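**Q** When you get a sec, could you give me coordinates for this:
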Amino acid sequence: MSAHGRTRGALDGMVVLDLTQMLAGPYCSMMLADQGARVIKIEPPGGDQTRRNGPHLDGALRMESGGFGGYFGSINRNKESLVLDLKQPAGRETLLRLVRGADVLVENYRAGVMERFGLGYERLAEENPKLVYAALRGFGDPRSGESAYAGWPAYDPVAQAMGGIMGITGPQRGGAPTKIGPGVGDIVPAMFLAYGIAAACWHAQRTGRGQFVDVAMVDAVLAVCERMVFQYSASAQAPGPEGNGHPLLCPFGLFPASDGYISLGVPNDRFWRLLVERMGHPPWADDPRFATNELRVRHRAEVEQAVADWTVRHTKRALAGMLGGEVPFGPVFDAADIFDDPHFRIRGMLVEAEQPGAARALTIAGSPVRMSATPGGVRHRAPMTGEHTDCTLADLGFDAGEIAVLRAQGVVQ
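**A** Just a heads-up that it's a prediction; the model follows:
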């Protein structure tokens, strides 16, 4: 049990050294922390630069005071902060000592950075053969296959573009590509890396041998676009933007309501008949061109127009009353709708976390993973810069004198 009497997560006891920054790497380590891992965020002197990213609540402590904004607070919850200067030899020696007591090290520098520090996987494995070393880079690590783009910097829109997801997303069929709103070019690779880390740790637990885990951002994005791969393989035609529909199902996508939009997913003829019934069986429902999904796909424009002409006459709430629970249906929510809808509170998806200095809490997205015996979730706010430096070092074998020397040398803060 935790100090607060709550059952710890399933990864309780796992020690993770987190050298990540920006979104992708911290999101990965956040997932491990949410499930109970002890994640030690190792920050450079002055702290992670994303601490300055807003929005900031009124009165919240800024980066200059060791605080953070909403961006940092959301994806660095449940972590400890240790400030360590890896540019100093003593800083690198300190990391080597920390590695001896760790299960995982995760970083998302460009390829070669850790090697230039003398801290590449092979060196760290000498200190701890059981270590799982996880790397997340735009185009992967050369150990797993050296990409021609290995030296390119990569952020979310680059991964979305080159991983294929942007090319099949857009408001109109055959139109211009569109970036997906959330940073899926970062978050999807983060999820795959957390999965890889968990798998590698299970192997290490059984064999005593760690390994190098490598995820390329563009590879992860392509993996979630699996449909475009087999479509091109089978047809030699490259899929393009599909608008708000589906290439193989109809009706399937967004439709207008009188006060916004709703989403319908009609994956088979049974749901089509049910939808038609809820619509009052209009005259066109008996059109032979609409009899099967294959025919509806062939006559997509007519089907979608007929359905839209009906949905646009009703509010989202009215449509929910007619279709909800019967036909795959959902109103399109914005953030205000999500905050107002009881589902997300009941499911623990809107979590209030302390924002140092602010008079009120910051609401962040909770963990969607529900586990009956080891629930995990958000246990405490993101750390102040270097908040846990002394206690973390002490826990991992440094005595008070050693910590004092490192602090006097500016190696730790």
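**Q** only C-alpha atoms for contact and neighbour calcs from this point on.
**A** Will do.
**Q** Helix, strand, or coil at Phe72?
**A** Here Phe72 is recorded as helix under DSSP: H, G, I helix; E, B strand; the rest coil.
**Q** how close does it sit to Leu393?
**A** Look at Phe72 and Leu393: by Cα to Cα, to the nearest Å, they are 23 Å apart.
**Q** go on, Tyr261?
**A** Distance, Tyr261 to Leu393, by Cα to Cα: 53 Å.
**Q** and if you look at Gly245?
**A** 54 Å.
**Q** ok, the two, which is more surrounded?
**A** Set Gly245 next to Leu393 and count neighbours by other Cα atoms under 10 Å: Gly245 wins out with 22 against 19.
**Q** In which helix or strand does the more buried one reside?
**A** Using DSSP states H and E, Gly245 sits within no helix or strand.
**Q** from memory it sits against Leu254, does it?
**A** Yes. Shown here, Gly245 and Leu254 form a contact pair, counting by Cα atoms under 8 Å, at 7.0 Å.
**Q** Tell me which residue lies farthest from the centre of the chain.
**A** Farthest-out residue of the chain from its mean C-alpha position, per Cα atoms, centre = their mean: Pro283, at 46.0 Å.
**Q** need the contact list for Tyr155.
**A** Going by Cα atoms under 8 Å, 6 or more residues apart in numbering, Tyr155 touches 138, 185-186.
**Q** Could you also give me the structure for this second sequence? I'd like to compare it with the first:
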Amino acid sequence: MTGPLAGVRVVDMTHALAGPYCTMLLADLGADVLKVEPAAGDTSRRAGPYPADDTTRSFGGYFQSVNRGKRSVVLDLKTPEGAADLRALVAEADVLVENFTPGVMERLGLSYESLAVDNPRLVYAALRGFGDPRSGESLYQSWPAFDVVIQAMAGIMGITGTEDGTPLKVGPGVADIFPGTLLALGVTSALFEARGSGRGQFVDVAMYDAVLSLCERIVYQHSYTGEVPKPQGNRHPLLSPFDILPATDGWVAIAAPNDNRWHRLCELIDRPDLAVNPEFATNDLRVSRRDEVYKTLEEWTRGQSKEEILARLGGHVPVGAVRDVAEIMADPHVAARNMAISLEHPGSAKAVTVAGQPLKFSRTPAIPSRRAPLLNEHGTQVRASLDHRGCALWTVPSTTAGLGL
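**A** Presented below is the predicted three-dimensional model:
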């Protein structure tokens, strides 16, 4: 592995999406991520979709996308042997990540406190729906959580939807992916601190907290004005123009709230009169007249194709066509930025494509290249390397051993 986290050793006990997304980021960045699974495997292995010629169905696209680059071992943590094996792995690891409900690891005799006795420099990272009681005990502590539930509770659906107030879920699983991303930042921050202190710590991200921070606008709006923001369709409450507009063959997004951009937009759509109209001179005035602004732009876009609009406005004002995934995969930007990665898929003769890694490094490139693991694919290797006097599995050069940095 060549990424900036090469040498970092991660025990991954996560499942579903939020936790595996966090550890996928760490694996993409070069960490050695060992995924510990029960005998039945992570439930997302069975989620599909599968290639048409897949003869084994060992895992589908869901699992491949967020578990690429990892290794897999099956341990039964409810047995003394399985718990002892995990403890031996963690004793020589830099990071443990889990997303069980609170209390599960304690009942298994594998709490952070007990593992930190064996490994004081361990960074123990937990991702739960409503957080861990170590950081503040939530009323909802024991409630299970899914993306749609957190989107509803923490603010996204309160401001996402049609103008009549009908709420809509955001398409991607942002209430899983954003918390997972923040936890990866928390892990790397704790590793950085441990370089000097020699001590690890407990890192806790609640899905609820992460999504509330993502919805930061509603918090300050409510504090500053007393307003309770509501869904406004595709419009923005504070910016204009900031709209999705119809074209002859689809839709385009146009955002030009800056006064200079607004003037340039007016010129490009052959309406220089609007640029000098005092009723539209500032963003605040345009917000107060957003219906008129929208109507003016719509009159122009309705007579143009998406490509014609992009040809006229592109590079001058912020504009983009609303695209489906087929159009995105054909976009030369995606190829230029290596944002579509081909991986092998066991049981299929064809390579599959997953989303690339947006973090780019000039000296230690993070380029995912290894597929997701089969269930227990590395179990023989792990068991051959493990003994309870220590762990020889992590064959990291001594210069990077310890904190992995």
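**Q** Drop the TM-score for these two in here.
**A** After superposition, the two chains reach a TM-score (TM-score structural alignment, normalised by the length of the second structure) of 0.93; 391 aligned residues with a Cα RMSD of 1.7 Å.
**Q** how near is the residue farthest from the centre of the first structure to Glu277 of the first structure?
**A** From Pro283 of the first structure over to Glu277 of the first structure (counting by Cα to Cα), the distance is 11 Å.
**Q** likewise Arg300 of the first structure?
**A** Relative to Glu277 of the first structure, Arg300 of the first structure is positioned 20 Å away (Cα to Cα).
**Q** The two - which one has more neighbours?
**A** Just comparing Arg300 of the first structure and Glu277: by other Cα under 10 Å the higher neighbour count belongs to Arg300, 22 against 12.
**Q** pull the longest helix from the first structure.
**A** helix 184-207 (DSSP state H).
**Q** which residues are contacting it?
**A** Helix 184-207 of the first structure is contacted by residues 23-25, 27-29, 31-32, 103-104, 130-132, 134-136, 155-160, 209-211, 213-218, 220-221 when judged by Cα under 8 Å, 6+ apart.
**Q** That one maps to which residues in the second structure?
**A** Mapped onto the second structure using TM-score structural alignment, helix 184-207 of the first structure covers residues 174-197.
**Q** What residues of the matching stretch count as buried?
**A** 174-184, 186-188, 190-191, 194 (16 or more other Cα atoms under 10 Å).
**Q** ditto for stretch 364-371 of the second structure
**A** Burial within stretch 364-371 of the second structure, assessed by neighbour count using 16+ other Cα under 10 Å, is assigned to 365-368, 370-371.
**Q** Same question for stretch 82-90 of the first structure.
**A** For stretch 82-90 of the first structure, burial by neighbour count (16+ other Cα under 10 Å) applies to 82-86, 90.
**Q** and if you look at stretch 328-346 of the second structure?
**A** 339-346.
**Q** Now those in CSV, please, with extra columns for secondary structure and distance to Glu137 of the second structure.
**A** Listed next are these as CSV, based on DSSP: H, G, I helix; E, B strand; the rest coil; distance: Cα to Cα, whole Å:
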residue, secondary structure, distance to Glu137 of the second structure
Met339, coil, 40
Ala340, strand, 41
Ile341, strand, 41
Ser342, strand, 43
Leu343, strand, 42
Glu344, coil, 44
His345, coil, 42
Pro346, coil, 43
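**Q** Save these as CSV, and put in distance to Gly356 of the second structure too.
**A** Output for these, formatted as CSV (distance: Cα to Cα, whole Å):
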residue, distance to Gly356 of the second structure
Met339, 4
Ala340, 5
Ile341, 5
Ser342, 9
Leu343, 11
Glu344, 15
His345, 16
Pro346, 20
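**Q** and the two most separated of these?
**A** The most widely separated members of these, counting by Cα to Cα, are Met339 and Pro346 (22.0 Å).
**Q** can you pull the contacts of Asn78 of the first structure?
**A** 30, 33-34, 39, 378-383.
**Q** Just the ones of these in strands?
**A** Val39 (DSSP state E).
**Q** To which residue of the first structure is Gly356 of the second structure aligned?
**A** Aligned partner of Gly356 of the second structure by TM-score structural alignment: Gly366.
**Q** didn't that match look like it was pressed against Glu352?
**A** No. Look at Gly366 of the first structure against Glu352 with Cα under 8 Å: they stay out of range, at 9.1 Å.
**Q** so stretch 94-107 of the second structure aligns onto which residues of the first structure?
**A** Using TM-score structural alignment, stretch 94-107 of the second structure lines up with residues 103-116 of the first structure.
**Q** Phe162 of the first structure: how many residues sit nearby?
**A** Slight slip there: residue 162 of the first structure is Met, not Phe. 17.
**Q** which residue in the second structure lines up with it?
**A** Matched to the second structure by TM-score structural alignment, Met162 of the first structure sits across from Met153.
**Q** For the residue lying closest to that match once chain neighbours are set aside, give its distance to Tyr224 of the second structure.
**A** Closest residue to Met153 of the second structure apart from its sequence neighbours, by Cα to Cα, 6 or more residues apart in numbering: Tyr208 at 7.4 Å. Distance, Tyr208 of the second structure to Tyr224 of the second structure, using Cα to Cα: 23 Å.
**Q** likewise Val187 of the second structure?
**A** Val187 of the second structure is 34 Å from Tyr224 of the second structure, by Cα to Cα.
**Q** Please apply the same query to Arg337 of the second structure.
**A** From Arg337 of the second structure to Tyr224 of the second structure the distance is 40 Å (Cα to Cα).
**Q** same thing with Glu81 of the second structure?
**A** Distance, Glu81 of the second structure to Tyr224 of the second structure, by Cα to Cα: 57 Å.
**Q** And Ala321 of the second structure, by the same measure?
**A** Distance of Ala321 of the second structure to Tyr224 of the second structure, computed by Cα to Cα: 34 Å.
**Q** more neighbours, those two?
**A** A side-by-side neighbour count of Ala321 of the second structure and Tyr224, using other Cα under 10 Å, places Ala321 first with 20 against 9.
**Q** who's in contact with the more buried one?
**A** Contact partners of Ala321 of the second structure, counting by Cα under 8 Å, 6+ apart, are 250-253, 306, 310.
**Q** out of those residues, who's nearest Cys215 of the second structure?
**A** The closest of the contacts of Ala321 of the second structure, once distances to Cys215 of the second structure are taken by Cα to Cα, is Ala253, at 21.0 Å.
**Q** can you tell me the helix or strand for the closest one?
**A** Here Ala253 of the second structure sits within strand 250-255, counting by DSSP H and E.
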